[in-house]
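J.: Build me a structure from this.
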Amino acid sequence: MVRLFGPLVGLFFAVALLWSFGNGAYNAVTQPSPPTAEALFHKHPKEVAFSFDGAFGTFDKAQLQRGFKVYQEVCSNCHSLKQVAFRDLTQLGYNEAEVKAIAKNWGNKAQTFDPKTGDRGDRPNLPSDHFPPVYYAGQGNPPDLSLVAKSRHGGAQYIHSLLTGYTDQVGYKNGQGQELLKMFPDAKTPDGLYFNPYFANLNLAMPQPLTSDGQVTYSDGKAATVDQMALDVSAFLTWTAEPKLDKRKQTGWPVLGFLLAATVLAYLAKRNVWADKH
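T.: Coordinates of the predicted model:
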């Protein structure tokens, strides 16, 4: 009897499993889940062109210097850049004297520790030092920006969209907006947070950092509009995340050429070796 009922029990569970899977798939197709607040209000990054886009793109050093100035005067108050050393700024076109001055005059100093006495202190930064961490006194823990361009989908376009995407939720003031708020009360921005449709959950703790044109003065005479400052700092943060981007592209094309030539030679060698075998 056991041998008779064993296969029947297994068949029963297999049929039940198949029915459950089919029923779930049918419901998913015919009865889609209700939309979420993120699905209704969240926006994809804006389409913005940068000089380093594409297989032949390269960094614009003038833009990178402007972006560093925006980071230095606006972003560095809250966000660290601890994966980057001061001496790396020579890649942006700064000379050694300028790098030494930037390191020495940086707001946060390098921390020191004497293992013999246990004393802690500080000293002026050196070009060989990494940018010191930022000790934020407010709520939350602002992320380090060293690799933010690689850790966020959209990279530079996402950063630019986020910096220029703050809004007061004007659409919520009309009748349709009020109805949406009734449906999705979690979409309403809580006190102490700021609405930004380019942020994943719509509300973030960072207030709008770039608030007005001319907030930063560019030494090259470029007009420092909010959009331009956002573009420049987005390019700079792309460089901090991928400082070897130019060299990687320059190396990639010769490597592809070599592989193509090697493939052709291998094919011709194969034809020659097996010519008498056919």
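
J.: CA only for contacts and neighbour counts going forward, please
T.: OK.

J.: for the helix or strand harbouring L260, which positions count as buried?
T.: Taking DSSP states H and E as the definition, one finds L260 inside helix 245-273. Buried residues in helix 245-273, defined by neighbour count with 16 or more other CA atoms under 10 Å: L245, D246.

J.: Which SSE is immediately downstream of the helix or strand where S20 lies?
T.: Remark: S20 resides in helix 2-30, with elements defined by DSSP H and E. The helix or strand immediately downstream of helix 2-30 is helix 37-41, counting by DSSP H and E.

J.: That next one: what's the following helix or strand?
T.: Criterion used, DSSP H and E; the element after helix 37-41 is helix 61-73.

J.: by contact count, what packs against that following helix?
T.: With contacts defined as 3 or more CA pairs under 8 Å, 6 or more residues apart in numbering; DSSP states H and E, helix 61-73 has these neighbours: helix 226-241.

J.: list the helices and strands the helix it packs on packs on?
T.: Looks like helix 226-241 contacts helix 61-73, helix 148-151, helix 155-164 (3+ CA pairs under 8 Å, 6+ apart).

J.: For P143, give me its contacts.
T.: By CA atoms under 8 Å, 6 or more residues apart in numbering, the residues touching P143 are H79, S80.

J.: I'd like the distance between it and V134.
T.: For P143, the distance to V134 (CA to CA, to the nearest Å) stands at 10 Å.

J.: for L162, same thing?
T.: Per CA to CA, L162 is found 22 Å from V134.

J.: Now show me the structure for the sequence below, then we'll compare the two:
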Amino acid sequence: MVRIGAFLVGLFFAGWLLVSFLMGAAAYISEPPAPTVEHEFHLAPKHVDFSFDGPFGKYDKAQLQRGFQVFKEVCSACHSLKFVAFRDLEALGYNEAEVKAIAKQWAIKTPDVDPKTGEMTGRDPVPADHFPKPFANNVAAAAANNNAIPPDLSLMTKARHHGSAYVYSLLTGYREQPAELLKKFPDAKTPEGLHYNPYFANLNLAMAPPLTAEGQVTYGEGQPKPTVDQMAKDVAAFLTWTAEPKLENRRTAGLATIIFLLIATGLAYMSYQNIWADKKKKA
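T.: Sure, this is the predicted structure:
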């Protein structure tokens, strides 16, 4: 009796879910949702090639150093890298002395406490420190950025779909609102203080175009010309490294694991054939 009751209760809920689904599908077909400006004018990230693409891709250390330079001279004024320490830069090809110099010359001091007075103070960062935040707190960050808090960029390329291409597209995607958009959605004009960018989720963001002109950052001798496109690509590569510093090791370990499993599978099959060959003949 209990089983019959449980079956009937389950059948009722299953039927109710089916009816709800059918009603929702019918409503969607008869009254489809109104198109939104974001749905029609938001663009997928541009296609861009990086050296670390694909299962055998590797980081280009020269590009990562250029990307770090762009971050240091342009992005670090507003954005933080709270999960990256200065000493991690050694993986980009900087030696210990260069890392110490970068940390000491960093424009933002590391918060500290004066052991004599107990008061908050600032000191020059050391290699063991993480990159200091550009603002003391979120209130100060919002006050300096049109009430928008600049996000931490440590894991940005993992937090966005096609993260590397997304960062590149966002940095190179600023433009005037298209006339078609304003004609179709006259109330969707970009508010004053915001900037139109079709690669951003809601099309308008508080960050002004950070890369505005060729030569904004000076690269060393023998490096590519620092065009806006090149700088955007370089900093996107650097932010991919901050999010996945062990990318190359992970791929190497994965490839070694696949090779091991293939060899082990072959050996296991040959062992099976050898052990059971006589048994099958006798059977």
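
J.: Where in the second structure does the helix holding L260 of the first structure align, residue-wise?
T.: Under TM-score structural alignment, helix 245-273 of the first structure corresponds to residues 247-275 of the second structure.

J.: centre of the chain versus the matching stretch, how much separation?
T.: Here stretch 247-275 of the second structure is found 32 Å from its chain centre; the criterion is CA atoms, centre = their mean, to the nearest Å.

J.: That one vs the first structure, mean deviation?
T.: Here the mean offset of stretch 247-275 of the second structure against the first structure after fitting is 1.6 Å, by mean CA distance after the TM-score superposition for the first structure.

J.: Residues that sit against both of P143 and V134 of the first structure, list them.
T.: H79, S80.

J.: mind listing the strands in the stretch 51-200 of the second structure by residue range?
T.: 110-113, 120-123, 195-196 (DSSP state E, counting those that start in this stretch).

J.: returning to what we had before: what separates the helix holding S20 of the first structure from the chain centre, distance-wise?
T.: Distance of helix 2-30 of the first structure from the chain centroid (CA atoms, centre = their mean) equals 45 Å.

J.: again with stretch 153-168 of the second structure
T.: Per CA atoms, centre = their mean, the centroid offset for stretch 153-168 of the second structure relative to its chain is 2 Å.

J.: Check what contacts that stretch and list those residues.
T.: Contacting residues not belonging to stretch 153-168 of the second structure are listed as 45-48, 79-84, 199, 232-233, 235-237, 239-240, 242-243 [CA under 8 Å, 6+ apart].

J.: One more pass at 10 Å, please.
T.: The contact list for stretch 153-168 of the second structure, computed with CA atoms under 10 Å, 6 or more residues apart in numbering, reads 44-50, 53, 71, 75-76, 79-84, 169, 171-173, 199-200, 229-244.

J.: Onto which residues of the first structure does that stretch map?
T.: Residues 145-160 of the first structure are matched to stretch 153-168 of the second structure when aligned by TM-score structural alignment.

J.: I figured S219 of the first structure was touching V70, is that so?
T.: No. Using CA atoms under 10 Å, S219 of the first structure is not in contact with V70, being 11.8 Å away.

J.: So which of the two has more stuff around it?
T.: V70 (24 against 9; other CA atoms under 10 Å).

J.: How about that one: what's its closest non-neighbour residue?
T.: The shortest distance from V70 of the first structure to any residue other than its chain neighbours is 6.1 Å, reached at V233 (CA to CA, 6 or more residues apart in numbering).

J.: how about that neighbour, what's its match in the second structure?
T.: By TM-score structural alignment, V233 of the first structure lines up with V235.

J.: My understanding was that its match contacts L64; is that so?
T.: Yes. Look at V235 of the second structure against L64 with CA under 10 Å: they come within range, at 7.4 Å.

J.: Give me the common contacts of the two.
T.: V70, W241.

J.: How about the contacts made by the closest residue to G122 of the second structure other than its chain neighbours?
T.: Of all residues not flanking G122 of the second structure in the chain, P111 sits nearest, at 4.6 Å (CA to CA, 6+ apart). Counting by CA under 10 Å, 6+ apart, P111 of the second structure makes contact with M120, T121, G122, R123, D124, P125, P132, K133, A136.
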